[in-house]
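>>> Pasting the sequence and the predicted coordinates here, then a few questions.
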Amino acid sequence: MAPSAPTRPPARTAARTAPPRVLTVAGSDSGGGAGIQADLKTMLALGTHGMSVLTAVTAQNSLGVQGAWELPVAAVRAQYRSVVDDIGVQAVKTGMLASAELVEAVAELLAGTDAPAVVDPVGVSKHGDALLAASALDSVRTKLLPVATVATPNLDEVAQLTGVRVRSEDDMRRAAGAVLAYGPAWVVIKGGHLPGGHEAVDLLTDGSEEHWLRSPRHDNRHTHGTGCTLASALAAGLARGRSVPEAARAAKEYVTGAIAAGFALGGGIGPVDHAWRFRDGTADTAPAP
């Protein structure tokens, strides 16, 4: 029998250039619908490389949060420095920070990082469970919001931070002004919880220009993770070189599709579908213009 031909080693290929890098500083959702898990799924879907700094671990499912344990400040700092000092970032997104100590530590880290920061001032979960200590609210106002490129509070978080109760689009302007007074460059007031209407309306403003972001309101109760997803999508857009208004519009479009495709999971509120664009063939992974 003739000897077989030697196997050739695989051809070498040039290393691919890394995609834009986005870092999420947030808590873990063991159910996979929100938090770090939603952030990383969103970042992948939008053509960026997601990295993570874990701030807290939650026992969480479709019915609510059964337990939460924050990580030590030293562990959060070490994760952040490990990623930023070696790999670098083009944008940072923050989510659940739990305590005043963590809020202040993360604010200090963001202030020393040359990258846009999207701050989602997470206060409560979709099910109404507290994810931020009341004692941390002042630290969010005075330390975290001033270093934000964009803050993305929902209406409950606006009320927590500013006392402004939003019941109409006119109230959203007043709420935006109250949040901007704490120092972020831009704010997105998320109006998804406004009662009635066939549209989900958000207001993006820096105090001088306004962008009203409107989308159809989908009749789907499975919306777990919408806030994390929007903020992460916005950060991904900024990492890819888009302006704040461009990134916000793209993020709104992405999260609207994810809400429309949200699915039942467990016995309560299911998650939005972060992979909806892969299913309909419109994944946005090309370089931003």
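That came in fine, so what should we check first?

>>> alpha carbons only for contacts and neighbour counts from here, please
OK.

>>> ok, longest helix in this protein?
If you go by DSSP state H, the chain has its longest helix at helix 244-260.

>>> And that helix, how far out from the chain middle?
How far helix 244-260 lies from its chain's middle: 12 Å, per Cα atoms, centre = their mean, to the nearest Å.

>>> In addition, the following structure is provided for comparison:
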Amino acid sequence: MGEPTVGVTPPRVLTIAGTDSGGGAGVAADLRAFTGCGVHGCIAVTAVTVQNSVGVTGVHPIPPETVAAQIETVAGDIGLDAAKTGMLASRPIIEAIVAACDRVGIGGTGPIPFVIDPVAASMHGDPLLADEALDAYRTLLFPRATVITPNLDEVRLLVGIDVHDRSAQYDAAKVLHGLGPQYVLVKGGHLEEDVDRCVDLLYDGHTFTELPGPRFDTGNTHGGGDSMGAAIASGLARGLAVPEAVAFGKRYVVEAVRHSYPLGAGHGPVSPLWAVRHWWEEPTP
């Protein structure tokens, strides 16, 4: 018998995000995670950034109509089993994305699950989202989301809650769920009270689920949020229910951080290589 993957089309997932010239975050991180999770990745680029491991020195948005055309062209030919967002740059781009997603059935009442990672700043603190776009996230994207995945900095920007303890993490999840997503995942990577673990909190409007994981002593976490969102979308594309897809994404990113590596003079990236068979180290057949 041949290998089971030969000639078999894997699940297809679209990332709608910006580039990272350093290869650690954005569409680069998403495509790396898609491969690690066994799905085919497609892209709709929203902006080209100029960045390395130290910081972002330029952001160049793509015309909104070009972003929308990428989404519709991919969905119309290749088809999609899930989609996710990353850095969206501006309100006009978000509006174009919403219109395109409605036309092809991504999110909302459509059949294609939609993961919204509300990226507002890089891990270096460099702004990646114009101020007027925050309201577009709240009013246009969140009501269409299967799950949103803000970190604590994004929670503060989106709903004004400064999360310093578990109680505030629960409060933030409730407020964010009121904006319309089916599920909210408040990521706890920056929570000060968790010294030796990282607890993400999932909420569906009725039930809270804590997802604990180890905290690693490393600054090489570039692209971690992007990678987790991509892994969650991959789980949804594989047919997992949201709680199981989130647990799938949590497992992926824990191992990606565990295997992260230094790169350049700043923050290195999380690594998908733990999920890839090292065929190049095997004997030549």
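Structure's in. What do you need? Here the structure is a predicted model, which means the values were calculated and not measured.

>>> Would you map the strands across structure 2?
Applying DSSP state E to structure 2 gives strands spanning 12-17, 40-45, 47-51, 56-61, 82-85, 114-116, 147-148, 183-186, 197-203, 208-214.

>>> will you turn the ones you listed into CSV that also has distance to residue 155 of structure 2?
Formatted as CSV, these follow (distance: least, Cα to Cα, whole Å):
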stretch, distance to residue 155 of structure 2
strand 12-17, 19
strand 40-45, 24
strand 47-51, 23
strand 56-61, 22
strand 82-85, 16
strand 114-116, 13
strand 147-148, 11
strand 183-186, 8
strand 197-203, 13
strand 208-214, 17
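
>>> Can you lay out these as CSV showing distance to residue 32 of structure 2 and mean neighbour count?
Shown next, in CSV, are the strands of structure 2 (distance: least, Cα to Cα, whole Å; neighbours: other Cα atoms under 10 Å):
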stretch, distance to residue 32 of structure 2, mean neighbour count
strand 12-17, 12, 27
strand 40-45, 9, 22
strand 47-51, 18, 19
strand 56-61, 21, 15
strand 82-85, 14, 29
strand 114-116, 17, 30
strand 147-148, 21, 30
strand 183-186, 22, 25
strand 197-203, 22, 21
strand 208-214, 21, 15
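
>>> Figure out which of these is closest to residue 264 of structure 2.
strand 47-51 (11.4 Å; Cα to Cα).

>>> What helices and strands are in contact with the closest one?
strand 56-61 (3 or more Cα pairs under 8 Å, 6 or more residues apart in numbering; DSSP states H and E).

>>> For stretch 257-267 of structure 1, buried residues please.
257, 258, 259, 260, 261, 262, 263 (16 or more other Cα atoms under 10 Å).

>>> Also stretch 235-250 of structure 1?
235-242, 244-245, 247-250.

>>> could the residues you listed go into CSV alongside distance to residue 148 of structure 1?
Listed next are the buried residues of stretch 235-250 of structure 1 as CSV, based on distance: Cα to Cα, whole Å:
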residue, distance to residue 148 of structure 1
235, 11
236, 15
237, 15
238, 13
239, 15
240, 18
241, 17
242, 17
244, 12
245, 15
247, 15
248, 15
249, 18
250, 19
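
>>> Which residue ranges of the stretch 101-250 of structure 1 form helices?
Assigned by DSSP state H, counting those that start in this stretch, the helices in the stretch 101-250 of structure 1 fall at 137-139, 155-162, 169-180, 226-239, 244-260.

>>> Packed most tightly, which of those would that be?
With neighbours taken as mean count of other Cα atoms under 10 Å, those reach their highest mean count in helix 226-239, at a mean of 30.

>>> how far off strand 49-61 does that one point, in degrees?
180 degrees (axes from the mean of the first three to the mean of the last three Cα atoms, to 10 degrees).
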